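>>> okay, structure incoming, though there's no sequence with it:
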């Protein structure tokens, strides 16, 4: 869905990072949040892509540094490394985790290591 929307907008170069960020945030919403889970993509004229994932829960996400042997715990760390900014907004229905992706930026090589 993300790739298709970005292709419609002519933003092919942002597809890899955007898919990874959305995948991590949606997975967290499904695992730790509450229904309903929704996704919204917003773009700011070829400068910024904002991914918003909302769910019905009110628990805060925790950024942590997973150990070498840990099987999980890297999702928000990756989001923080791949985005310009990210954060959480709360309302009566739950929370929204948002991530701002700078368009035209390169993926840092140390993210792959």
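Received the coordinates, thanks. Just so we're clear, the structure is a prediction, and the values are computed from it rather than from any experiment. Numbers count the residues shown, from 1 in each chain.

>>> C-alpha only now, for contacts and for neighbours.
OK.

>>> buried residues, the helix or strand harbouring residue 39. List them.
With secondary structure defined by DSSP states H and E, residue 39 is part of strand 38-44. Residues of strand 38-44 classed as buried by neighbour count (16 or more other C-alpha atoms under 10 Å): 39, 41, 43.

>>> distance to residue 9 added to these, as a markdown table?
Rendered in a markdown table, the data for the buried residues of strand 38-44 read as follows (distance: C-alpha to C-alpha, whole Å):
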| residue | distance to residue 9 |
| --- | --- |
| 39 | 17 |
| 41 | 11 |
| 43 | 9 |
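
>>> out of those residues, which comes closest to residue 25?
If you rank those by distance to residue 25 using C-alpha to C-alpha, residue 39 comes first, at 9.5 Å.

>>> is the closest residue to that closest one other than its chain neighbours in a helix, a strand, or coil?
The spatial neighbour of residue 39 that comes closest, neighbours along the chain excluded (C-alpha to C-alpha, 6 or more residues apart in numbering), is residue 53 at 4.6 Å. Of the three states, residue 53 takes strand according to DSSP: H, G, I helix; E, B strand; the rest coil.

>>> next up, a second structure to put side by side with the first:
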């Protein structure tokens, strides 16, 4: 892989940081030549929001750290590190009336792949990779292109 580190920034654990994170990621990706960044911006919004809602990052004095990496010319990885929680982030299905609980499910739907790295002191980093080119990549296995093709054909799973 020819990964290229694009940047890192630390934001306070307040609601306004979600918009700031989106703006910073958009600026970094634009400067690096990435074009189709809607999924990356959705992902960063969801990951920062989850950190603020479900970890110590959302408490007084908490912070989130965001890293942005160009995996290659058309794929980026965004990663959010939090201040720690008692649980490990996981995608789940929410009921139709639930106000929360769809964030990681959305990340799972729009990312090529995503995961969680457990760090010391209860901290974890949640990351996701997404395509930032203008043409959806052809995938033989699972991933966005395969999932979209299945949904278009009406196939579940």
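Great, that's in hand. Bear in mind the structure is a predicted one, so any value in this text is a computation, not a measurement.

>>> show me what contacts the most centrally placed residue in the second structure?
Note on the second structure: the residue nearest the mean C-alpha position is residue 43, at 3.5 Å, using C-alpha atoms, centre = their mean. Going by C-alpha atoms under 8 Å, 6 or more residues apart in numbering, residue 43 of the second structure touches 78, 106, 107, 110, 111, 128.

>>> any idea which element it lies in?
Going by DSSP H and E, residue 43 of the second structure is part of helix 38-54.

>>> state the span of the first structure onto which that helix is aligned.
Residues 16-32 of the first structure are where helix 38-54 of the second structure lands when matched by TM-score structural alignment.

>>> mean per-residue distance, the matching stretch versus the second structure.
On superposition with the second structure, the average gap between stretch 16-32 of the first structure and its aligned counterparts reaches 0.6 Å (mean C-alpha distance after the TM-score superposition for the first structure).

>>> buried residues, that stretch. List them.
17, 18, 19, 20, 21, 22, 24, 25, 26, 28, 29.

>>> could you pull out the strands in the first structure for me?
38-44, 48-55, 85-91, 94-102 (DSSP state E).

>>> include distance to residue 5 of the first structure when you put the ones you listed into CSV, please.
Formatted as CSV, the strands of the first structure follow (distance: least, C-alpha to C-alpha, whole Å):
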stretch, distance to residue 5 of the first structure
strand 38-44, 9
strand 48-55, 11
strand 85-91, 21
strand 94-102, 15
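
>>> and of those, who's closest to residue 12 of the first structure?
Minimum separation from residue 12 of the first structure across the strands of the first structure (C-alpha to C-alpha) falls at strand 48-55, 12.2 Å.

>>> the closest one - contacts with which helices or strands?
Based on contacts counted as 3 or more C-alpha pairs under 8 Å, 6 or more residues apart in numbering; DSSP states H and E, the elements that strand 48-55 of the first structure packs against are helix 15-32, strand 38-44, strand 94-102.

>>> the second structure: matching residues for that strand?
Residue span in the second structure matched to strand 48-55 of the first structure, by TM-score structural alignment: 75-82.

>>> neighbours around the closest residue in space to residue 89 of the second structure that isn't next to it in sequence, how many?
If the residues on either side of it in the chain are set aside, residue 89 of the second structure comes closest to residue 116, at 7.2 Å by C-alpha to C-alpha, 6+ apart. Residue 116 of the second structure is flanked by 16 other residues according to other C-alpha atoms under 10 Å.

>>> hmm, back to that, farthest-separated two in the contacts of residue 43 of the second structure?
The distance between the two most remote of those (C-alpha to C-alpha) is 14.6 Å, for 78 and 106.

>>> look at these two and report which has more neighbours.
Regarding residue 78 of the second structure and residue 106, a neighbour count based on other C-alpha under 10 Å identifies residue 78 as having more, with 26 against 16.
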